[in-house]
Structures are given as structure tokens and as C-alpha cells.
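[1] missing the sequence, but the structure's below:
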């Protein structure tokens, strides 16, 4: 591999692929915190030049985290279609980028090529793309999944109803849920983040959401975002779970910090298929987000974009119904300001979609970050243009339990109206039956949760 580049009268040399990948990244405070970022824009450009001329075989033959020591690397390696990889192994990263952006490269061709890529190759091409490139390429990719209903179709923007409550009050949760439904939000999932990580609390919330689904005949799926072990205990106790949830990291050590490994995920996968209430075949909900591996000192000197891509390589193994990156949740330690959050949201969405993962994004930020709601509006519009499968809805865009800022129920409704997008087809039929939507537009009763009381 050639790891040097001449630029502006200077020669830049990089010791290995790991350094090239890190320094080719767009500016991220997390990479700077880890001490692996480019020193300045010139060095970043030199790293991009080196990376653009490397072949896909170069990347595969020089693993950043060896499969012998990391089970996430093994999962990614084992998923490669060797016949397709052999056809493209001599492409440079620049040639892969050009192919993805060609007008005549469509969804089915991208789907086929993706089977010959590793997560590191996906991360590499992402580093060579502008924000608009990431929107254009992702917009070509359609990833549909089915639990109780189907989402991900072109022209569909689904929404997760996130009716969290600071004390896990069932009444409080339902009040928020009814507001979400009244705005036409909830087709991706009725997904609650619990305060109390106990099987009893998880079971109570799953029963409560399932009762409302059955009472109002709502075509959707439920999930409580506790630790996977807690959900498994609740399911063994008879809790009606359509989906199971888990946060993922891009390294084995990062997942150990989350209290999980591939063996546990395999066990949970078997359980939800045997004992879950979702019709399937897609029965998982995963969340990710750039920087989690750095938090647990489990990054192995690898940049946060590449590690995030590896999360999707792991998620793909379980054929999930939905995945989302909680893009600005960790804070300025990893994404300093709105510019970095917007870039990360577009990167994550593209990398997941290119790996045939059904991507959503929690368009969010924490209050100690240099960002505001207008920045999130901008990112939400970009993601809607890029064909994001779903985004998150919380009351007034302010999560009263997790204490961060996201997108509101009416933000999702506004994006649908502005971008000419629709809810999931089965969910839209239900909204029409309830009088909340007509001909793809909300009716005057929309936004009134009392219709469910």
C-alpha cells in the first residue's frame, strides 16, 4: 500500500491504514480527544488522497481490529459474499464512490455490491463524500422491513413514538402516546425508554402499549428499551414484546461494556422468534451512536466513523426491523457542535443503508452542545431528502426523562407534508379510519389526543 501523498509542497506519510482512516475523517471532537485526528485541514486532505487510491482489497487485507481478537470483526468478515468481493476487490475507494454516485447505479445494483463490502470499506468511501454526496447516494437505497407492518418503502417517512415518563407512570406514558398517535406518529414503533430497568416495569409498559394497540387496532409494534437481559426476563414472564432492543458498539470490548456479546444476542434472537408477539421476520431494534467505544476505552485507536460502520455490520447479522443512530446524544466530547452532528447524522444514515440496514436517526443534541433546534430542523430535512426510514418523536421535541432535545411529533408531520412523504401504508389506512388523515394530509382533528380518551 502507498501511504504517502505530496500536497502543497509537503510530503505526508502515514504509518498504517488505521492512521489514514482516522486522519481522513471530517473533523470530530471525539477523534481529537482520542489523539488520532488530523492536525489540520492539509493533513486531512492528504489522508483523503491516500485513501482514495487504496483498493478495497488493501482495506480487507489490513484489518484495523483483527478477527482473531474481536468477534465483531469476525461477524463482518463472515458476512462477505466472496464471489461479489472478487469482482470489486481491485476497485479503489474513489472508484467505489464514483460508482455509487453514478446516475445509472440504482438500488438493486447497490444492494448487490453491498454484499461484497466490509464495514471498513463502507466507512472509507464515506470519508470521501460531501454531505450532498451522502444524501444523494443514500436516497437511492431502499431497505424495507416487516414486523407487524412494513416500513422503509420509497416515499415513506415513519416515526417512532417515544412516550417516555420520568417515573415510568403508565398514565403519563399513555398521555404522551395518545398525542403521538393524534399526529400520525408511531408506525415505526411505540418505543419507551424506561427509568426502572426491571422485568416488572418492562412487562407493565409492554402490556400497557399492547392493550392500546389491541383496543384501537393500531397496526404497529411495541418495544421497551431496557437492557436485553431485562427484556428477556420480562418475556419469560409473559410480557407481549413485538421487538427486542439493544444498544451496540463497534468492538467486542465496547459491547462487553454494554453487558452483551454475540452469544447473548443469538440467545435473545432465538427467544424473540419463539416467544415474541411480532409477526416478523424482522424482530430487532438496535441503537448506535458515534463515540460510545471511546467512552468505554474500547476504540483500539480506530476513528469513530469506522467504529460506527462496524456497528451496522454487527446489526445486519440479526436482520433488524429498525436501527437508529442517536446522533447527538453523547455530547460535545465526541461531536462538538451542530456542524459535526449534521455530518455524523448523514454519515451514519448512509453507512447503515449501504450495509442494507433499515436506518433511522434520532435527530438530537444535548443542552451542553453548541447546537439548537434550528440545527436539528436542518438535519431532519436533509435526512428526509436522503430517504431516512424513520425519525424519533417526543412531546415538544424535549424528552422529559432522558433530558435531551430531539424532534417532536408535529416536526415529523411537518416533514411529511413539506417533503411529500407518507406514513407506512398500513398505518396510513388506520389513520384514515380514525379520521386523523385524509388523502395523505392531516385533518382538523389531528393533534387532539382526547380522541383516544
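    Great, that's in hand. All values reported here derive from a predicted model rather than from experimental measurement.
[2] CA atoms for contacts and neighbours, from now on please.
    Fine.
[3] the helices in the stretch 251-400 of the chain, which residues?
    Along the stretch 251-400 of the chain, counting by DSSP state H, counting those that start in this stretch, helices occupy 252-257, 262-275, 292-295, 304-316, 338-354, 373-385.
[4] can you redo these as CSV with mean neighbour count?
    Putting these into CSV (neighbours: other C-alpha atoms under 10 Å) gives the following:
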stretch, mean neighbour count
helix 252-257, 20
helix 262-275, 15
helix 292-295, 22
helix 304-316, 27
helix 338-354, 26
helix 373-385, 19
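[5] what's the closest of the ones you listed to residue 90?
    Among these, helix 338-354 comes nearest to residue 90, with 19.1 Å by C-alpha to C-alpha.
[6] Okay, angle between that closest one and helix 373-385 too, please.
    20 degrees (axes from the mean of the first three to the mean of the last three C-alpha atoms, to 10 degrees).
[7] same for helix 338-354, what does it pack against?
    Secondary-structure packing of helix 338-354 (3 or more C-alpha pairs under 8 Å, 6 or more residues apart in numbering; DSSP states H and E): helix 107-114, helix 119-127, helix 131-139, helix 304-316, strand 322-326, strand 359-362, helix 373-385.
[8] Now do that helix: distance to the chain's middle.
    9 Å (C-alpha atoms, centre = their mean, to the nearest Å).
[9] Got another one to weigh against that:
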């Protein structure tokens, strides 16, 4: 039992699960799940009580039962007590103060990351203002490598997302080359296929690999199909760079995705055996998003933001090259408007970076949400200020296959110019070599005989 008194009224919270849910900023998904605070005053009372909870409590009082959930078992069994030691005496409120202090610099945050559980990260985020989430995330440094180096300070990368509603190879090639000519694609060239046809998926893999190899592009490709399809593609000898999978924060929700930890481990080992990385061996790519556990009725009464943080424990176990929250994709049932989407994006980025993950964000919304592109401009600017690892690049910011609004190649140009952010270093050198940018990273005029344009004509 936890309690706090506010305005001469005593508020009581039955357990840690309820306390976290009541302390969470308002969002439609938690109201839908009937776990949200009933008033702003109750929410503040929950935060007052949460601030006094020792961090050690999260190792003793488990939100989802150990014996019923492999994600819980992963969190507890892989907890690093040595990394936890420097902060083990703190309460959640003390932890917030420590994170904002000068003592918690980049080196110290990296040192304690393995000792922080997702529930600890989620808890402290609920006590933080947006500026706090930005400031702490900015101090976190997470660097990963496959064919280039991602996550270095002063840089931001872009996933080039050339989706097509019919998986047209010509349409995908056009969008891909368009993105490359705008300087996008250093995070990954990643396609969400409309089909699960294995022969088609194989063709997409070969096409991406052909372009990357033909032009010696220091980047990686990924066809974002189910992990079982990717395993079959690798068995057929397809040139697979990264293994993709959507993941969630409970075993039941992951079962709804058709996955478990053993399957992800099998896929990781298969990808590692291909030895396709030239600079590193981070071979996994994960996507997450607040509301996935609730939409699968697999949240165990845990608020959606804490469930999201638990998904990061799954990701962390497999040392991914990339992970991003698709923050507004599920819809207004879970994040109702621009304000809720912005807050969720900052929370996800903070929690992921605090746990040692190379977190990016698909800054996005669906057309039936109370949000617009101005909200996305705000979130993109805040996240990039906070050290976002990568964003998404879609032609015109309108994904015509997935039918949602994201960010464009032009948005990437905006944020680079605004904040002076550079590409991944190897990719930046390639852009100069290909006469796409100058030495300062500015776009150059593209001649009609540019080899990428000639390649596009060949694909057509």
C-alpha cells in the first residue's frame, strides 16, 4: 500500500502497478484500460508517493509475475547488480535529481545503464517535465555499428523508407534513389512490404543489396517482414543485412506477434553467421510503440508507458543496431492528440537511451488523431535536441502503403540545418564522393547524368 496526502485528502494506491499507472501523464490508452488517475490531484498524489519509493523496490515487487512472463524473467535474471550499485540507495525522486545533476555525465550514465530496469526508467520519467526528459537523454551516448557508425554526438541518421502499396520494384527504386539524392538512408534503407510472399521478399532483398553494392553505399538494408520470413530468406541464401521484428513488453503481447525470446535469439545467430557487417555486428532492428500491449489485451493492468519501457528490455538483450518507437501509429485510442504524442515520444526516447539503446523515433500520427504536421515539427525538433539517433524519411512525409503521416527527406534537411547535425561519418564521406553534398554537408545540384539517376532510368 502506498499513500500520499494532498489538499487534506489522503490518497491510497494498492500496489506498485497502480501507483505507476496513476502517476503517469494523462493519455487515452490508460483511460481505455481504466488504470489512469481520475483527476489531476490524484495524479499528483501518486507522483508524491512514487518519489519516495526506493529503486530496490522494483527488483522485489514485480508488475508482471515472474513465473508467468519471460520478459519479467529476462529483466530480473539479467539485472547487473554491479552497475546498479552506484544508484541502489536512491529513491525514485532522488534518482530524478541525480540524473539531472552534473555527476550523471555521459560516462556515468553508460556505467549504470545495465543496472537500470525498465520499470525504474518508466517510474522516474513520470516525475519529469519534458525539459528533464530532453536534458538527460541528451547526455546518454549509445553507438552501434554494422556498415557505418550510428549514434555519435552531433549526428543524426535517417531510415530511408521507400514503401509502395503494391511492392512495385520500380516504385520502391524511385523512392529509394530520391531519398539517397536528398542525403537520406544512413540509418538503414528499410521497406515495409505489403505482401508476405517469400519470392517477392527475396526480390526486394536482392534489389536493395544490388543498389548498396553497386554504389558502395556504407549503409544497410532491411525488409521489415516477420522474423520467421527473414529466417526462411536466410535459409534460401538471400542477402539479409538486418533482422527486423516488432516487439512488446509482455510475453503475451509478443506471443500475439508470433514471437518469443528463443525465436529472436535464433534469428540473431543466423544473421551473425552471415558476417555481412563491415564495421560491427549489431544485426537486429526492432520497432515498438505505446499501446501494443493494451491492444493485444496483454498489459496485465500495467500502464502503457511502463509496458513500452519493458519492450526495451527485450531489445537491449539483443544489442540492436536500431530500435525506434512508432510513436503515434496505433491511433488516438492510445495517444489522443498532439500533446499526448509529443509527451510519449520524449518518454520513449528518454527511457530507451537511459537503458542503453540506440533509440530513434518514427515521428508520426494517423489521420484520425487530433494532431497535425505542426505537432510533428515540434516533436522532431525536441527529439533532435535530445540526441535522437535517427528519424524516418518518407517521400512527402506521407506513407502511401501504411497510410499514416511521418517525416520526410526535407524534414531531415531542416533538422540538420537548424541544429548543425551531420550524417553518420562513413555515409557523409560517401555523399561527398558521389557529389550529392559538399564538404559541409549541404546538398548540391544533381546533374541529369548523375549515376543514381541513370540507375533509376535503368530500373524503369
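    Structure's in. What do you need? All of these numbers come straight from a predicted model, not from anything done at the bench.
[10] After superposition, what is the TM-score?
    Overlay of the two chains. TM-score (TM-score structural alignment, normalised by the length of the first structure): 0.98; 452 aligned residues with a C-alpha RMSD of 1.3 Å.
[11] picking that back up, can you lay out the helices and strands packed on helix 338-354 of the first structure as a markdown table showing distance to residue 164 of the first structure?
    A markdown table is the format used below for these (distance: least, C-alpha to C-alpha, whole Å):
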| stretch | distance to residue 164 of the first structure |
| --- | --- |
| helix 107-114 | 36 |
| helix 119-127 | 33 |
| helix 131-139 | 30 |
| helix 304-316 | 25 |
| strand 322-326 | 16 |
| strand 359-362 | 14 |
| helix 373-385 | 20 |
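[12] re earlier: export the helices of the stretch 251-400 of the first structure as TSV, with columns for distance to residue 61 of the first structure.
    Below are the helices of the stretch 251-400 of the first structure laid out as TSV (distance: least, C-alpha to C-alpha, whole Å):
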stretch	distance to residue 61 of the first structure
helix 252-257	20
helix 262-275	24
helix 292-295	23
helix 304-316	16
helix 338-354	21
helix 373-385	33
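[13] what about residue 229 of the first structure, is that helix, strand or coil?
    Put simply, residue 229 of the first structure is helix when judged by DSSP: H, G, I helix; E, B strand; the rest coil.
[14] Could you give the number of residues near it?
    19 (other C-alpha atoms under 10 Å).
[15] Give the equivalent position in the second structure for it.
    In the second structure, the residue paired with residue 229 of the first structure is residue 228, using TM-score structural alignment.
[16] Please identify the residue in the second structure that aligns with residue 96 of the first structure.
    Using TM-score structural alignment, residue 96 of the first structure lines up with residue 95 in the second structure.
[17] Span of stretch 210-230 of the first structure from start to end?
    One end of stretch 210-230 of the first structure sits 18 Å from the other (C-alpha to C-alpha, to the nearest Å).
[18] and if you look at stretch 324-340 of the second structure?
    Distance across stretch 324-340 of the second structure, first residue to last, is 18 Å (C-alpha to C-alpha).
[19] what stretch of the first structure does it fall on?
    Under TM-score structural alignment, the match for stretch 324-340 of the second structure is residues 324-340.
[20] who wins for proximity to residue 293 of the first structure among the helices and strands packed on helix 338-354 of the first structure?
    Among these, helix 304-316 comes nearest to residue 293 of the first structure, with 7.6 Å by C-alpha to C-alpha.
[21] Run through who's touching that closest one.
    21, 25, 30-31, 72-73, 75-76, 118-120, 122-124, 248-251, 286, 288-291, 293-294, 299, 323, 344, 347-348, 351-352, 355-357 (C-alpha atoms under 8 Å, 6 or more residues apart in numbering).
[22] how about the helices in the stretch 1-150 of the second structure?
    With DSSP H, counting those that start in this stretch as the definition, the stretch 1-150 of the second structure shows helices at residue ranges 16-23, 28-32, 40-51, 57-60, 70-77, 81-84, 92-100, 106-112, 118-125, 130-139.
[23] Give me the distance between the aligned residue in the second structure for residue 119 of the first structure and residue 403 of the second structure.
    Counting by TM-score structural alignment, residue 119 of the first structure corresponds to residue 118 in the second structure. Between residue 118 of the second structure and residue 403 of the second structure the computed distance is 31 Å (C-alpha to C-alpha).
[24] more neighbours, these two?
    Counted by other C-alpha under 10 Å, residue 118 of the second structure and residue 403 do not tie: residue 118 has more neighbours, with 23 against 13.
[25] isn't residue 319 of the first structure right next to residue 285, touching?
    No - in this structure residue 319 of the first structure lies outside contact range of residue 285 using C-alpha atoms under 8 Å: 9.6 Å.
[26] And those two? Which one has more around it.
    Between residue 319 of the first structure and residue 285, counted using other C-alpha under 10 Å, the more crowded position is residue 285 (24 against 18).
[27] give the contact list for the more buried one.
    The neighbours of residue 285 of the first structure, taking C-alpha under 8 Å, 6+ apart as the test, are 243-246, 320-323.
[28] Pull out the buried members of those.
    Buried members of these, scored by 16 or more other C-alpha atoms under 10 Å, are 243-246, 320-323.
[29] Would you enumerate the residues in contact with the residue most central in space within the second structure?
    For the second structure, the residue sitting closest to the mean C-alpha position, by C-alpha atoms, centre = their mean, is residue 324 at 1.8 Å. Residue 324 of the second structure sits next to 286-288, 359-362 when contact means C-alpha under 8 Å, 6+ apart.
[30] how much space between it and residue 350 of the second structure?
    Taking C-alpha to C-alpha, one finds residue 324 of the second structure at 12 Å from residue 350 of the second structure.
[31] counterpart of residue 52 of the first structure in the second structure?
    Alignment note (TM-score structural alignment): residue 52 of the first structure maps to residue 51 of the second structure.
[32] And residue 365 of the first structure, by the same measure?
    By TM-score structural alignment, residue 365 of the first structure lines up with residue 365.
[33] what number of residues lie near that match?
    Counted with other C-alpha under 10 Å, residue 365 of the second structure comes out at 30.
[34] Wait, it touches residue 403, no?
    No - with contact defined as C-alpha under 8 Å, residue 365 of the second structure does not reach residue 403; the gap is 9.8 Å.
[35] Could you tell me the end-to-end distance of stretch 356-363 of the first structure?
    One end of stretch 356-363 of the first structure to the other measures 21 Å (C-alpha to C-alpha).
[36] hmm, I was thinking of stretch 148-155 of the second structure
    13 Å.
[37] Show me where the stretch 351-453 of the first structure has its strands.
    For the stretch 351-453 of the first structure, the strands defined by DSSP state E, counting those that start in this stretch occupy 359-362, 390-393, 398-399, 404-405, 437-438, 441-442.
[38] With the second structure overlaid, how far apart is the third one on average?
    Once fitted to the second structure, strand 398-399 of the first structure is off its aligned match by 0.1 Å on average (mean C-alpha distance after the TM-score superposition for the first structure).
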